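Participant: sequence? don't have it. structure:
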């Protein structure tokens, strides 16, 4: 007979497992923080084959403690064909540098730029010819086969990209300073203010680079501190964290001059509308979206379905474990009558 484990016991066992890995390699295994197959489905993450969804790679590798992080954020506008159509995408590597940043021409015509939230204006979109298919090809080429995608409410970004990825780390899922059991996620803006001391998404609008950078820094903070950190449902308390004097903010780098594509002389990044935005102070790619060759696409050994992380943590344990550990000779149990009727005579006894 199996006894269902309490949430506290599940977290304790997972923490012990993660600590053993940390003691061995000196850092947390990143695969412990990615969403399981059940979580991907529960949060409505896109799957290949659904409504034209394509995978980010043809073949993947298994994730490891050294698998690289790539943070992604998208900005969307309302169009004649869709309520949320991709109009800008930014991808940031672990060093905080831009590896992809482009405006995207959506299908149909834009009915509302939603500039207050998207940071997109009609002037910015004038002359844009990059398509969603261009972005998909670039993403497939840029990401290594064991990349872990980072974001906040990442399912919406992937839905806008019409792409599926098996290794996803959602900072809104692993960090929750209010009530992690409610299923609701703290906003990226609030998480950034609390944990990074950074004010993002200001009155000047959103920048997809800035949001991707914030999600990346939050993910790195979580990986550094472990599974309990930042999640009240796991017993974490903000009052204890607030006593620490650690400086988590990072200084802006010396400003980099914006580059033109080495292949076609087109700009490789977007000039956003946010005043003094962080995106202006980082290294930028040397090629535009269309000049990224699909032939450079590195592949792994597993297809999309084989790469999906399946939840293997048991939520129940044999009762014999407790009898042996506590040296008990008997235990009181209760069964639903319908379940009891299905048991054979020896089990009933």
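Facilitator: The structure has been received and is ready for your questions. Quantities reported herein were computed from a predicted structural model and do not represent experimental measurements.

Participant: all contacts plus neighbour counts: C-alpha atoms, from now on.
Facilitator: Fine.

Participant: so where do the strands sit in this structure?
Facilitator: Assigned by DSSP state E, the chain shows strands spanning 2-4, 54-55, 69-79, 85-92, 98-103, 110-112, 148-151, 163-164, 168-170, 316-318.

Participant: What lies in contact with the fourth one?
Facilitator: In this case it means strand 85-92. 70-79, 98-107, 120, 132, 160-161, 208-209, 212-213, 216 (Cα atoms under 8 Å, 6 or more residues apart in numbering).

Participant: tilt between it and strand 98-103?
Facilitator: 160 degrees (axes from the mean of the first three to the mean of the last three Cα atoms, to 10 degrees).

Participant: Specify the angle between strand 85-92 and strand 69-79 in degrees.
Facilitator: Using the same axes, to 10 degrees: strand 85-92 against strand 69-79 is 160 degrees.

Participant: follow-up on the earlier one: tabulate the strands of the chain in CSV, adding columns for distance to residue 304 and mean neighbour count.
Facilitator: Shown next, in CSV, are the strands of the chain (distance: least, Cα to Cα, whole Å; neighbours: other Cα atoms under 10 Å):
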stretch, distance to residue 304, mean neighbour count
strand 2-4, 32, 13
strand 54-55, 7, 20
strand 69-79, 18, 25
strand 85-92, 21, 26
strand 98-103, 23, 24
strand 110-112, 33, 16
strand 148-151, 14, 27
strand 163-164, 9, 23
strand 168-170, 13, 25
strand 316-318, 29, 13
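
Participant: Which among those strands is found nearest to residue 193?
Facilitator: With Cα to Cα, the closest approach to residue 193 among the strands of the chain belongs to strand 148-151: 16.3 Å.

Participant: let's bring in a second model and compare:
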């Protein structure tokens, strides 16, 4: 069993531009194997699909599982594991989940990465380009691609993070 997993969500806009989870992807600590990739039927009315960025369209969500169903699957996968990602608090909130702070590895909060960006959180796109030499988020985003990039970035610094 993997000791850590990386997660990323794609969001659509809800009431008052609230971020609603519309897709969640989780990858294994090897950075390659996808453990979960699910579209989520939004729990509130969608005001903006953000399709140009999110890649989400109404058709993709038409037959999607409920937020409750998908969140339960996510909870089972992340339970007892280190959770890697970028701005994890946003994803966890959108999924109505909690995960212990000491079990999170949030790239947006990691001080050495913030120093690379003048003290501010560095975007995942910036980190992937500068630490992996990889271009991501060029056009529509993919939560699978972003979760894989998060894990690969974390693996580069995991020995320092602990």
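Facilitator: Done, it's in. Given the structure is predicted, the values throughout are model-derived calculations rather than measurements.

Participant: How alike are these chains, TM-score-wise?
Facilitator: Once superposed, chain against chain, the TM-score is 0.87 (TM-score structural alignment, normalised by the length of structure 2); 155 aligned residues with a Cα RMSD of 1.9 Å.

Participant: how about the strands of structure 1, which one is nearest residue 202 of structure 1?
Facilitator: strand 69-79 (14.9 Å).

Participant: To what extent does that closest one diverge from structure 2 after superposition?
Facilitator: Once fitted to structure 2, strand 69-79 of structure 1 is off its aligned match by 0.9 Å on average (mean Cα distance after the TM-score superposition for structure 1).

Participant: Would you reformat the strands of structure 1 as JSON lines and include distance to residue 197 of structure 1?
Facilitator: Formatted as JSON lines, the strands of structure 1 follow (distance: least, Cα to Cα, whole Å):
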{"stretch": "strand 2-4", "distance to residue 197 of structure 1": "40"}
{"stretch": "strand 54-55", "distance to residue 197 of structure 1": "35"}
{"stretch": "strand 69-79", "distance to residue 197 of structure 1": "19"}
{"stretch": "strand 85-92", "distance to residue 197 of structure 1": "20"}
{"stretch": "strand 98-103", "distance to residue 197 of structure 1": "22"}
{"stretch": "strand 110-112", "distance to residue 197 of structure 1": "32"}
{"stretch": "strand 148-151", "distance to residue 197 of structure 1": "18"}
{"stretch": "strand 163-164", "distance to residue 197 of structure 1": "32"}
{"stretch": "strand 168-170", "distance to residue 197 of structure 1": "20"}
{"stretch": "strand 316-318", "distance to residue 197 of structure 1": "40"}
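
Participant: wait, which of these is closest to residue 347 of structure 1?
Facilitator: strand 2-4 (13.5 Å).

Participant: From residue 66 of structure 1, how far off is whatever residue of structure 1 lines up with residue 85 of structure 2?
Facilitator: Counting by TM-score structural alignment, residue 85 of structure 2 corresponds to residue 151 in structure 1. Between residue 151 of structure 1 and residue 66 of structure 1 the computed distance is 18 Å (Cα to Cα, to the nearest Å).

Participant: Can you list the helices and strands that the longest helix seen in structure 2 packs against?
Facilitator: If you go by DSSP state H, structure 2 has its longest helix at helix 143-161. Applying 3 or more Cα pairs under 8 Å, 6 or more residues apart in numbering; DSSP states H and E, we find helix 143-161 of structure 2 packed against strand 4-13, strand 19-28, strand 82-85, helix 124-127.

Participant: buried residues in that helix?
Facilitator: 143-155 (16 or more other Cα atoms under 10 Å).

Participant: how far out from the middle of the chain is that helix?
Facilitator: 11 Å (Cα atoms, centre = their mean, to the nearest Å).

Participant: one step back: looking at the strands of structure 1, spot the one closest to residue 337 of structure 1.
Facilitator: With Cα to Cα, the closest approach to residue 337 of structure 1 among the strands of structure 1 belongs to strand 2-4: 17.6 Å.

Participant: that older thread, which of the buried residues of helix 143-161 of structure 2 sits closest to residue 161 of structure 2?
Facilitator: Relative to residue 161 of structure 2, the closest of these is residue 154; by Cα to Cα it sits at 8.6 Å.

Participant: Please identify the residue in structure 1 that aligns with the closest one.
Facilitator: Using TM-score structural alignment, residue 154 of structure 2 pairs with residue 219 in structure 1.

Participant: Contact partners for that match?
Facilitator: Per Cα under 8 Å, 6+ apart, neighbours of residue 219 of structure 1: 150, 169, 171.

Participant: mind running it again at 10 Å?
Facilitator: 30, 33, 69, 71, 150-152, 169-172, 174-175, 213 (Cα atoms under 10 Å, 6 or more residues apart in numbering).

Participant: ok, now how distant is the closest residue to residue 200 of structure 1 other than its chain neighbours from residue 213 of structure 1?
Facilitator: Leaving aside its chain neighbours, residue 200 of structure 1 sits nearest to residue 189 (5.9 Å; criterion: Cα to Cα, 6 or more residues apart in numbering). Residue 189 of structure 1 sits 12 Å away from residue 213 of structure 1, taking Cα to Cα as the criterion.

Participant: ditto for residue 103 of structure 1
Facilitator: 18 Å.

Participant: Would you check how far apart residue 74 of structure 2 and residue 62 of structure 2 are?
Facilitator: 20 Å.

Participant: ok, the two, which is more surrounded?
Facilitator: residue 74 (22 against 12; other Cα atoms under 10 Å).

Participant: List the residues that contact the more buried one.
Facilitator: Residue 74 of structure 2 neighbours (Cα under 10 Å, 6+ apart): 7, 24-26, 35-38, 68, 92, 95, 97.
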